[in-house]
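Peer 1: Requesting a structural model of the entry that follows:
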Amino acid sequence: MGARVGLFSLLLGGVCAQLEMMVDSPVAAQLGSQALLPCTFTVADAPISPEYLAVHWYFQDQELASYDDSLNISRPGASMDTKQLTSGNASLVLRNVTVSDQGAYRCLVIHSPDRGEQSLYLAVLAVPTVVVPSKAVLRGEPNLLKCSVSSFHPADIIVTWLRAGEVLPVSPLPAPQRNPDGTFNVSSSLTFQPTEQDQGVTFSCQVLHAALPRGALQTDFQLVFGVSPVVNIHAPMFVQGKAQVLTCDVKGFYPEAIAVNWLLNGVRTEAPRVNPNGTFNLESFYQFKPAAESEGAEISCEVQHETLSRPIVRSVRVHLEREGTQVSVIVLVASVLVSALAVAGVAFFLYKRSRGKGWLGRAQLHGAFSCTHPPRPVPGGSRQGRSEYPCVVPAAPQSLSASPAAGARSSF
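Peer 2: Okay, the predicted model is just below:
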């Protein structure tokens, strides 16, 4: 909108001079760009004479630039084209505009004996950046999707969630947070429980803001059905002054992108394989050399994944053992293992020996009681159809203590 101001000077020597000024306000400029603050003027019935001309620009009552026979600049990046002044153009150019440049400016023109002043407003705009950082959800469970809108100015903004083009109900948008450069950030959340019907459906985060050329910016995406990781931390026995390696096992997660961090007493210290079911595993290692003051320290493995609303943290406490104690424990364990193996070996030997002796005894007895003579009828007739088989039993070997006496006769 243009504003036109006509200023009339004093009467000097019966001559009436007239100074007329024109500005356009408001002026909009993108953050980091160049802003042109237009200020033009005309002098009626007289040419513009440099020796009678002075121009001053003010912002919040501080002078930014001035011309009075020469150009003086107070604001870095500000400039005026002095060659255009005699044509009635006193516009100011601001380079690399920041949020702090937003506000009201005053253009003061003096063409002696006349003077004129006009104000205009500069609005600094910053286009928002829209990101849905995680599209992974857990099937059949309550999930939280976030739409992060950052680095925008001014603070007024509208964020809408859509499913297949239809507006979804969401909680009210929180107040935007101001960044050090004067721009703003805000995060909108959508809480819902996805089902099979949501797979392949387009979801959107739509943003309405004054800095957008078409008024709206929209980010479309589809859900990724993920699997949360299982996290375990493995630690050795801690010995003062001896470096040891801890392992953080992260298994069964999907999608693949994941962050694993190591923390010592809560302070970050240091920083996959595909499973048959399409999930991933990851092992992270941390070398730690405990000192005397490490007693009671907490070592943590922190895992961040798209399917997690907050990181998984697994921790161990440092309990120092003397190195001699560790050696003694190792020796004790080794002794127990050796003893157990020895006992098992003796038991096995005795078992095999007993089995072998029984077989040998049966073989010897078979040879000792073998009969070479034909059967002889028992005097008085056989009882129950049996006949007597007389056999001469040779002398038993010394090892067969249970054998019949040498030369004994046996009937069977």
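
Peer 1: all contacts plus neighbour counts: C-alpha atoms, from now on.
Peer 2: Noted.

Peer 1: What are the boundaries of the helices in the stretch 101-250 of the chain?
Peer 2: Per DSSP state H, counting those that start in this stretch, the stretch 101-250 of the chain carries no helices over any range.

Peer 1: Before we compare anything, build this one as well:
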Amino acid sequence: MFSSGLSLLTVTRGESPVNVPLPHIHISSFSVTDAALKVWTPQAHQVSCSTADVLLQCHFSVIPGPIDPNRLKVTWTQNGLTIANYIQGQVIRRPGVVLSGKTVKSGNASLNIKNITFQNNGWNKCEVEYDGDKGWADIYLSVRVTPQVFLLYSSEPQSSQAKLTCLATGFYPPDVNLTLKRKDETLKTEKLTSPSKWLLDGGTFGARTVSTFDVTVVRGNRELFICEVTHSSLDEPIRKYLLKPVTEAAFTVWTPQAHQLVHSGSDVLLQCYFNVTPGPINPKLVTIIWMYNGRMIAGYNQGRVEWRHYYMILSEEEVKTGNASLLLSAINTESGDAQYWCDVEYQGETGLVDMYVSVRGKTDTLQVSLTVPHVTLTLNSDPQSSQGNLTCEVLKVYPVDITFTFKKKDETLKTEGMVVDESLFMWPLGEGICRAKSVYEIDVTTVQDNGESFTCEVTHSSVNQPIRTTLSKPVAPVVSMRGAAVLQKDSQMVCRAEGFSPLSVVFKWRKDEEIMKTDTPQASWTPDNTPFAESWYQFTPHSREPLSCEVWHVTGVSERKYATYSGLTLEEVIRVAVTIIIIIFLSLFILWWSSVGLFPLIPVMDVDGVTLALQCTLTGWRLQLVTVEWFKNDQQICVDKKLTELEDGGENVLRDPPEYSVKQLPVKDLCCLDGNALRLEMKTTTEEFEGAKFKCRATHRLTRRSLVCGLEI
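Peer 2: The predicted structure follows:
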């Protein structure tokens, strides 16, 4: 691998220059002209204000071209967390970022971040992989947050001194200039650095400057005061104006403390007082309204408190003495930094004072005690790559000066010192503490195969000896698959990896050998503190083509887990339906064929060979539905539609012609069928029957099956 040298980029905006080390730009060969893959950015450091859209430019080229999307992978990370992926033509991204699949195919992997916030401040990495070659470019994004500015006035009637407070809050970076003016006269100018500011919970800063002046000098005039704030996020200073009467009057309202820096969970007294000359004060004539960020929160009228929030106290007895102060119980960080107004009215005269409260955590952030850092050492790598990053991270550190040292056994690999205002790898957490990290690149195979021991030592003023932590041995994931794959229906399968370390895994879903999906979910934790990650695959199966999931980890590739199918494929459904239809048709045919059977006519003769009767055997089912007809020389001689009504051995004498009679004889030992022997007896024995052709026809009236048997005498 090849990387460019490190240079220093100085960005100046307003009056705050920022020195930023240019990131390494990596290519996948030792020669730029012979490189198969080259990745670069034309802008290694970008500065933008919050709420703006930012384009992080990343370009790459492949020799020889053109670019095949199926062999390309692009990964964007922000401060170590993956925010966008392009894998085999598919874009996977977090909300608020845009990575165009069309432009990636042409060598433009730039990322657009919408509506940036302070949380987007830090390092962004564009990593491109093509046919096993890797290259990347690092881009630092500096997010500027514009301050909110307040000008507050506080004084006491008995005192000759008054205070002006110029307050700026919610800004980043921390350098800021505050100026207080009275008309064109500059009262105070202050350039504030870290020790003069406090950290807010969101990682931004707050700062103030206070000027005290003699009220007696300007008594009798209305004074114009100005608070002017200069910051790198501003093209021109923000100015706040206050026109304050400083004359002696019959009715005045004031506060001795216009800005308070308080701790979360503490009680806060917002001090507001008023004087009436001449006294005493008539409480029936006093009206008091307290407001918070433009909303009414407490009120006093005609001698009593008419409304207030449950955690606020406004004393009716104190109001009679000119004390309109409001007590807030157990204020918390949810209230946030807020502005309050105390509005007092007496006999048509009105007075208003405003004040600002900055709510902090339980630690005094202006004088924070030493905080022992919590140190972790993790291995972060692409499971499909042999390269990885050792990340030594420190949480809850104060003061912010800290030194990292990476070691392999007794060999020192890297030493790095950091200060919050200089390092790009340190972030404020609020409460006066910070989080910091240092990164060192290693060959992952040294951990996998040789079990090399890596150590991170952190040196900090809160401890006498360095804090050491050792990289734990990688643990392979336990992989399982659950879900129901039902043929011809929308199905969902879940592949789960559990108990692995480090916490980077890649899921690959395959049909046969074709990769259908590649997923890199973030690891989560079970209630018993076991890491796990899950990948979901939704599909509608039409066949039992093998669907498998495998997990790639620094420890290797897991055994494939296969989905099990239930239900029938379309071909199987058709095959079953056709089989059922054939069975039905065969059953119907058998029923039809077996509904009636007729055996040949047999002559019954006497000893002289004279034919006395003709007999045939009738078989079938539901013989009561069979019609039997007898014919002589094709002329019908009798019809019997109720043959089975004859008793066994019974005789049915035909009326017309009278020379014949029909008898029914039982037939036994027939399986599943009824049987009757039908006999046509001839009552005359003349020779007129010689040469005659007799027929017996049996017809089943339900199935319409008809059989005929004949005999010539």
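
Peer 1: Give me the secondary structure label for V578 of the second structure.
Peer 2: helix (DSSP: H, G, I helix; E, B strand; the rest coil).

Peer 1: What's R317 of the first structure aligned with over in the second structure?
Peer 2: In the second structure, no residue is matched to R317 of the first structure (TM-score structural alignment).

Peer 1: how deep is the residue nearest to P17 of the second structure when sequence neighbours are not counted tucked in, by neighbour count?
Peer 2: Leaving out its chain neighbours, the residue that sits closest to P17 of the second structure by Cα to Cα, 6 or more residues apart in numbering is V11, at 5.6 Å. Neighbours of V11 of the second structure under the rule other Cα atoms under 10 Å: 13.

Peer 1: and the gap between the most centrally placed residue in the first structure and W262 of the first structure?
Peer 2: Centroid-nearest residue in the first structure, with Cα atoms, centre = their mean: Q304, separated by 4.2 Å. Distance, Q304 of the first structure to W262 of the first structure, using Cα to Cα, to the nearest Å: 12 Å.

Peer 1: doesn't A162 make contact with Y153 of the second structure?
Peer 2: Yes. If you go by Cα atoms under 8 Å, Y153 of the second structure and A162 touch, sitting 7.4 Å apart.

Peer 1: Those two: who's more crowded?
Peer 2: The neighbour comparison of Y153 of the second structure against A162 (other Cα under 10 Å) goes to Y153, with 23 against 19.

Peer 1: now that one: how far from L99 of the second structure?
Peer 2: Counting by Cα to Cα, the separation of Y153 of the second structure from L99 of the second structure is 50 Å.

Peer 1: Same check on S381 of the second structure?
Peer 2: Applying Cα to Cα, the value for S381 of the second structure to L99 of the second structure is 22 Å.

Peer 1: just checking, C696 of the second structure is part of a helix?
Peer 2: No. C696 of the second structure is assigned strand when assessed by three-state DSSP, not a helix.

Peer 1: Run a quick neighbour tally on the residue nearest to it when sequence neighbours are not counted.
Peer 2: Among residues not flanking C696 of the second structure along the chain, W630 sits closest, at 4.7 Å (Cα to Cα, 6+ apart). W630 of the second structure has 21 neighbouring residues, counting by other Cα under 10 Å.

Peer 1: what residue of the second structure matches up with Q364 of the first structure?
Peer 2: For Q364 of the first structure, no residue is aligned by TM-score structural alignment.

Peer 1: what's the helix or strand for Q364 of the first structure?
Peer 2: According to DSSP states H and E, Q364 of the first structure maps onto helix 323-368.

Peer 1: contacting residues for the equivalent of V229 of the second structure over in the first structure?
Peer 2: Aligned counterpart of V229 of the second structure in the first structure: V207 (TM-score structural alignment). V207 of the first structure makes contacts with V130, I157, I158, V159, T160, A216, L217, Q218, as judged by Cα atoms under 8 Å, 6 or more residues apart in numbering.

Peer 1: Tell me how many other residues surround V357 of the second structure.
Peer 2: Other residues lying near V357 of the second structure total 18 when counted by other Cα under 10 Å.

Peer 1: Next, the contact list for it, please.
Peer 2: Neighbour list for V357 of the second structure: H259, Q260, L261, V262, D337, A338, Q339, Y340 [criterion: Cα under 8 Å, 6+ apart].

Peer 1: in what helix or strand does the residue lying closest to it once chain neighbours are set aside lie?
Peer 2: Leaving out its chain neighbours, the residue that sits closest to V357 of the second structure by Cα to Cα, 6+ apart is Q260, at 5.0 Å. Using DSSP H and E, the element containing Q260 of the second structure is strand 259-263.

Peer 1: Which strands and helices lie in contact with that strand?
Peer 2: Under the contact criterion of 3 or more Cα pairs under 8 Å, 6 or more residues apart in numbering; DSSP states H and E, strand 259-263 of the second structure touches strand 349-360.
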